[in-house]
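>>> next comes the sequence, and after it the predicted model I'd like to discuss.
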Amino acid sequence: MATTTSLLPKSFPPFLTNAPSFPSTLFTKLSSFNPQDHPHCTKRPNLQTNAKKKNPWLDPFDDGEDPDMEYGSLFADGKQDEDDRPPENPDNPYGFLKFPMGYSVEVASLALKVRGDVRRCCCVVSGGVYENLLFFPVIQLLKDRYPGVQVDAVASARGKQAYELNKNVRWADVYDPDDHFPEPAEYTDMVGLLKSRYYDMILSTKLAGLGHGIFLFMTTARERVSYIYPNVNAAGAGLFLSETFRPNGMNLAEGGYNMYHQMVDWLGRPVRDVPRQALPPLKISISKKLKQTVESKYKKAGVDKGKYIVIHGLESDSKASMQSEGDSDSLLTIKTWAAIVRSIREFRPVFVIPHEKERENVEEIVGEDTSIVFITTPGQLAALINDSAGVITTNTAAIQLQMHAKNPALHYLALQRRGNYSFPTQRRRTVLLFHPRQKS
């Protein structure tokens, strides 16, 4: 049974006693950063957007809702109520949406449409593990804004692995939205699957053109919300979407921790008597079985709980490196990591390798008695970090898995590469982030 894990503050002696032999500019300790000393590093940018009318592609004369319109008692204001209606077919997981043979399909009530209630929502998330982890707060925002909503996710094979850490997602389906030439059978099957679930809202983080806009339109969801290309490739997509967001660049992941701020601002907007919904922090849920599996792995590597430091961000061509698509060259070589771990005291470094072929290289450069753990899924990495004394990592998913503590002390680090990335680090332990190597 999944239980929500909170990483409470924990004190321990510093594990770096001697400075490494490489230049000090290679890495920066987060605890030395003060938001007051670095005005460019903020907790969260003030993302106030001007009020805009509805999608001009659908109706150029629609200026939005009428502020003077009065709603009767039938269309009550405030948040929606949870649906307590029992299913017609208790043996069917779809509940009252699936009627027995001979019955007509369900017709949504007028009040539900006027109020804008969302009973079922689908999230099509582009990217890998890193991008799907950063979408967790958006899913929690949906659960808070629409009580009783059922949230499903559609992601790539790698991105789906992240949802074993999210208890708010009902189903997670594998379909790569970034594939420009999907198999016709997979394409039609996914359209039919999403259409048969009768979603009220579908959210997409893939930059939509005409093709992806038609894909979302064929799901027949009432609200079709998506990012669109910031260039001419977005032509025609607005005809099939209810709400569109135009990002500043072609890669949302370059926005760092706040990469979905436009969608978050729209989802949390105030509506009549519903105030603005704040974005909750990143939270994950680690099952007991997952903890036991990872515990057997690191004990086999010769370390005990709370007495090791996780080393993540080893350079590899494996897709299990869990790095951000907006920071593709953030991984460090094993020689650099070997120079870093020489200065670690009190705790034993544990190298996380994304592929077994990297084990021999680590043992050859660092030493044969090195503790090595082979981990490819974000759930196992989260369990490993949860039992550790600290993390040393580059810009990978290990940052996000370490950031869901409730410690109010915030520190910030701006990684300089193709712009600034701000990562709030609410942490109970010391975490070092390293600047990615610069291309020559």
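Looks like it came in fine.
>>> could you use CA atoms for every contact and neighbour count after this?
Noted.
>>> what about the helices in the stretch 51-200 of the chain?
Remark: helices assigned in the stretch 51-200 of the chain by DSSP state H, counting those that start in this stretch are 110-115, 129-134, 136-145, 157-160, 184-196.
>>> list the buried residues of the first one.
Meaning helix 110-115. By neighbour count, with 16 or more other CA atoms under 10 Å as the criterion, the buried positions of helix 110-115 are R115.
>>> for that helix, which helices and strands make contact with it?
Helix 110-115 sits against no helix or strand, with contacts defined as 3 or more CA pairs under 8 Å, 6 or more residues apart in numbering; DSSP states H and E.
>>> one more to weigh against that first structure:
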Amino acid sequence: MRILALVPGGIGEQILFFPTLEDLKTQYPNALIDVIVEPRAKIAYRVCPHVHEVLMFDYQDRNGLADYLNLLGMIRDREYDVAFTLDKRWTLGLLFWLNGIPLSIGYQTSTAWFLSNPVPQKTEQYTAYMYHDLIQGLGIQTPCPPLKIAVPKDDISWAEGEQKRLLLQESGYILLYGGFGESYPVPQWSNIINNMQQKQPSIPIVLLQWAGNEAWVKMVQESCPNLKVIKPSGVGRLAAMIAGANLMVCTDSTPLQLAVAVGTYTVALFGQTKATKRLPPSQDKYIGIQSATYNLGDIQATTVLEKIWRS
């Protein structure tokens, strides 16, 4: 059996889809599972053992007829038996129909004309659960597995080397990630850092530089000198560094999803995005702080510190 999944979105969205891929592999252990993702998200599959082939299509681009014909050919060449799509555009369902894929599964919409087995979309739940609902289109009613990843040994070795270089091995460390989109004010980060250094002076605080947040790292370093910085060059190395941390404090991001996947205690700040959609329910290890105004900057440092010391 060959199974295809069309998964738009960045690295974080791919990680949230990993439990669905895992369950598909459990239900059909001999199946070959391929995904079609955006170029920016391909690196996510370094830490996913369930996928046979990662193909690329830029869902966000202004795709013309030639782009869809190329996608049509890519799908046709592999003769899939089952296809899933997280993208609700009717044109992708049409591609499945034109390819003669026996089972095509996506979310129920008013334009899901070409899907053989549409599934209701429950948007208010944890996103990994919402994605996992799609396998109900195959008559599967199993619970959604937790997020898990498989970090390659050479990435673990790299992280161990960095921990040794930064003198982190004996004391452990706290990892901070401020992201690069919706930002939490640097003065608030400074308050958090100063308080943590006063209460736990023996535990190093490490800034995570990843995916375009160099400006944030520079501003925090200027405000709080002598902080350590880690710059992992891939998802596996990033995950390995997060796995070694005692605690991570971050905004909604790829590092957050990796922290959940590796089981690191995490305090996550949310503005416009709902915490209930990005964190698994009934999990004390992952604490979400939701801005009451949906403005990330309105979360007080004292609120964050209360959650940190509770964790």
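Yep, that arrived. On a predicted model such as this, the values are computed, not experimentally measured, just so you know.
>>> among the helices of the stretch 51-200 of structure 1, which is nearest L381 of structure 1?
With distances scored as CA to CA, the stretch of the helices of the stretch 51-200 of structure 1 nearest to L381 of structure 1 is helix 129-134 (11.4 Å).
>>> can you name the residues of structure 2 that that closest one overlays?
Aligned by TM-score structural alignment, helix 129-134 of structure 1 falls on residues 11-16 of structure 2.
>>> state whether M248 of structure 2 is indeed within a strand.
Yes. The assignment for M248 of structure 2 is a strand, going by DSSP: H, G, I helix; E, B strand; the rest coil.
>>> that one and Q257 of structure 2, how far apart?
Shown here: M248 of structure 2 relative to Q257 of structure 2, a distance of 11 Å by CA to CA, to the nearest Å.
>>> cool, I11 of structure 2 as well?
Taking CA to CA as the criterion, I11 of structure 2 is separated from Q257 of structure 2 by 9 Å.
>>> repeat that for V217 of structure 2.
Going from V217 of structure 2 to Q257 of structure 2 by CA to CA gives 20 Å.
>>> returning to that earlier point: which of M248 and Q257 of structure 2 has more neighbours?
Set side by side, M248 of structure 2 and Q257 show unequal neighbour counts under other CA atoms under 10 Å, the larger going to M248 at 27 against 22.
>>> contact partners for that one?
If you count contacts by CA atoms under 8 Å, 6 or more residues apart in numbering, M248 of structure 2 has them with I174, L175, L176, Y177, I242, A259, T264, Y265, T266, V267.
>>> now which residue in structure 1 aligns to it?
Applying TM-score structural alignment, one finds that M248 of structure 2 aligns to V391 in structure 1.
>>> with G137 of structure 2 instead?
Aligned against structure 1 - with TM-score structural alignment as the criterion - G137 of structure 2 pairs with W266.
>>> counting neighbours, what do you get for that match?
Other residues near W266 of structure 1 come to 16 when the count uses other CA under 10 Å.
>>> what helix or strand does S157 of structure 2 sit in?
If you go by DSSP states H and E, S157 of structure 2 is part of helix 153-165.
>>> what does that helix rub up against?
Contacts with helix 153-165 of structure 2, where a contact means CA under 8 Å, 6+ apart, come from Q169, I230, G236, R237, A240, M241.
>>> got it, and stretch 307-318 of structure 1?
Contacts for stretch 307-318 of structure 1 (CA under 8 Å, 6+ apart): 321, 323, 330-334, 337, 347-355, 358, 384-385, 388-396, 398.
>>> counterpart of A44 of structure 2 over in structure 1?
Counting by TM-score structural alignment, the partner of A44 of structure 2 is A162.
>>> surely that match meets P378?
Yes. Counting by CA atoms under 8 Å, A162 of structure 1 does reach P378; the two are 5.8 Å apart.
>>> can you tell me the SS state at L203 of structure 1?
Looking at L203 of structure 1 with three-state DSSP, the answer is strand.
>>> just give me the match in structure 2 for it.
Under the alignment (TM-score structural alignment), L203 of structure 1 maps onto F84.
>>> count of neighbours near its match?
The burial count assigned to F84 of structure 2 is 25, neighbours taken as other CA under 10 Å.
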